[in-house]
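> Sequence plus the predicted model coming up.
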Amino acid sequence: MNKTLAAALALGAGLLAGCTVNGPGTLRLHEALLYGAAQERIVWVYGSLGSGAQGSLKLGGAAVELRPQVRDPLALAGTLSVNGQATYRQPTTALTPKLAVTRDTLGRFNVTFNEARGAVYYTDGRGWTRVNGVQGAGLTGTPVSGLRGAGNLTDAEADALGGALLNQGTLAVAVLNEATVPDARLTAEPAPAEYRRTALYLLPGVPTVAAGPAPAPVTPAPPTAGGRVPVTELASGTNAAQTAPAVQLAATPGALGTLYRVAYGNQTGAPPVPTLRAGETVVGVFLGQRPTGGYSVRVTGASGQGETLTLTVEVRAPGAGAITTQALTSPWTLVRVPGNFRDVRLVDPSGRPLQLGTGGGLTR
């Protein structure tokens, strides 16, 4: 696992270029300790620089530079940059597994949490849900903004951290007892007026398991004029049994079953395979194995000409310094379109041909 996020901040005695922070009473430190799939400590430094353009503080005895905040998804109002970064980041200590979660096709959760300190959150990679219970089977969930209500995070911190953890596939986040985690509170000079700690355990690759009968099939709409084709996402995820990039097409129920086995082959359960009606085609787009979370693929449009289907595909990758789950992933998406097609062409949102890599194939 990658250990990359920060552990120590202290507003310090050492002044840089004759500038200082506006008094130690302005200093506040808020830290998020991440365990499990991401072993990082993230510290926000709140304070002001007064009339100076920079200042310093001591973190564990080492001076760090404070300047006005930089542009970054984790930069928050009232915070200062630390050594040129929005937050101060160091690795955290590895923990034994704390959490097991599954989600069924009706949106209910089974949660086993061996350190029941606080709430459990879930994301499908696009939005967040707070599970209505810390432990048990058949738990429902409530949509929330980011990780609001988690530990001692402010709403702004919860939104920023929740946003940084999106687009990494299914993920569960549980609040730990910050007083019992192995990473101690940071020493800070001068002592801050406020010091908040929130400890979180991250579990990637939450599987979806079948629950109840498959939904009734929907009659597809025909292609619209001008070659445009309506496209419906059937499912997506980040843990396919596919190591190389591939595009696979299914025009029969048997081929669709094969697609679902590839998509869900690395998890313990899978939803029922939907009915494939006459005159429909399902396409699977697989990015192949990636070294971390933060990668995703989505089909945003489709058009058809003869037996060739063109899909507009958006591929995302983590940016420099992004918070990513440190586990191998294999992002994928399955889409349904009306019409009979034998070939698939991919383009990016600007219309340029998109090559996922070698290893593609068609399954009919």
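Looks like it came in fine.
> Could you use CA atoms for every contact and neighbour count after this?
Fine.
> So which elements touch the one helix or strand residue 65 maps to?
Using DSSP states H and E, residue 65 maps to strand 62-67. Packing contacts for strand 62-67, counted by 3 or more Cα pairs under 8 Å, 6 or more residues apart in numbering; DSSP states H and E, involve strand 55-59, strand 79-82.
> Ok, which of those strands comes nearest residue 104?
Of all the helices and strands packed on strand 62-67, it is strand 79-82 that lies closest to residue 104, at 40.2 Å by Cα to Cα.
> put this beside the first:
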Amino acid sequence: MRKITICLVLSILTIFACSATGRKTIPDGPVAYTVILSGSHSSADKYEVKLVTTKKDWENTWQIAKGGEEPLPGIPSVDFSHQNVIAVFMGQRSSSGYKIEISSIEKKGAVLRVHVKKYETPGMLTVMTNPFTLVRVPRGKYELEVIEETVQ
């Protein structure tokens, strides 16, 4: 009887140990993020906000962000076992002065509310721009809810 009890306890402990992933769940509320890169010359031709969760998707996103630069600059390291990337692309604009940024991120359940500020103040230069911002956030299976604010 004692051997059965010990086996049962060890089995339960093993199940709990195997199910623990070592990943922390972030609490609801403001989410800390780090800007990887922000600029005005990507190759994105339309507005898009996306969650990047894999290395392959990150490589594709980096190529878009760097606008087809030759040679392509080295890609920043992202540890996808602990982090995701949120990419915000404004799309093509016909003059300087445009900018896009993430002003804050909040978590509520499985949703990340991404507050995006779009600066739409056409500049004096007639030049094609494609503003973007890339940020690191803690890893998770999130749906994105985008809240836009336009500054003119």
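All right, it came through fine. Please read these numbers as outputs of a predicted model, since none were measured by experiment.
> Now the TM-score, please.
In this superposition the chains share a TM-score of 0.73, using TM-score structural alignment, normalised by the length of structure 2; 126 aligned residues with a Cα RMSD of 2.2 Å.
> before we move on, the earlier item: and the helices and strands packed on strand 62-67 of structure 1: which comes nearest residue 32 of structure 1?
strand 79-82 (14.7 Å).
> Provide the aligned range in structure 2 for that closest one.
Residue correspondence for strand 79-82 of structure 1 in structure 2, counting by TM-score structural alignment: none.
> What are the buried residues along that strand?
Across strand 79-82 of structure 1, burial judged by 16 or more other Cα atoms under 10 Å covers 79-82.
> Pretty sure residue 93 of structure 2 sits against residue 125.
No - in this structure, residue 93 of structure 2 is not within contact of residue 125 by Cα atoms under 8 Å, at 11.3 Å.
> So which of these two has more stuff around it?
Counted by other Cα atoms under 10 Å, residue 93 of structure 2 and residue 125 do not tie: residue 93 has more neighbours, with 20 against 10.
> which residue lines up with the more buried one in structure 1?
Correspondence of residue 93 of structure 2 to structure 1, assessed by TM-score structural alignment: residue 290.
> Excluding chain neighbours, give the residue nearest to the residue nearest the centre of structure 2 in space.
In structure 2, the residue lying closest to the centroid (Cα atoms, centre = their mean) is residue 86, at 1.7 Å. In space, and not counting its chain neighbours, residue 86 of structure 2 is closest to residue 51: 4.7 Å by Cα to Cα, 6 or more residues apart in numbering.
> Run a quick neighbour tally on that neighbour.
20.
> so the corresponding residue of structure 1 for it, which of the three states?
When structure 1 is aligned by TM-score structural alignment, residue 51 of structure 2 is paired with residue 249. Assigned with DSSP: H, G, I helix; E, B strand; the rest coil, residue 249 of structure 1 falls in the strand class.
> thought residue 249 of structure 1 was touching residue 282?
Yes - distance between residue 249 of structure 1 and residue 282: 5.9 Å, which falls inside the contact criterion (Cα under 8 Å).
> Looks to me like the residue nearest to the centre of structure 2 is in a strand.
Yes - using three-state DSSP, the assignment for residue 86 of structure 2 is a strand.
> For it, which residues are in contact?
Residues in contact with residue 86 of structure 2, defined by Cα atoms under 8 Å, 6 or more residues apart in numbering, are 49-52, 134-137.
> before we move on, the earlier item: between the helices and strands packed on strand 62-67 of structure 1, which gets nearest to residue 160 of structure 1?
Closest to residue 160 of structure 1 of those is strand 79-82 (Cα to Cα; 13.0 Å).
> What's the first helix or strand after the closest one?
Per DSSP H and E, the first helix or strand lying C-terminal to strand 79-82 of structure 1 is strand 88-91.
> Quickly note the distance from the match of residue 93 of structure 2 to residue 314 of structure 1.
Distance, residue 290 of structure 1 to residue 314 of structure 1, by Cα to Cα, to the nearest Å: 16 Å.
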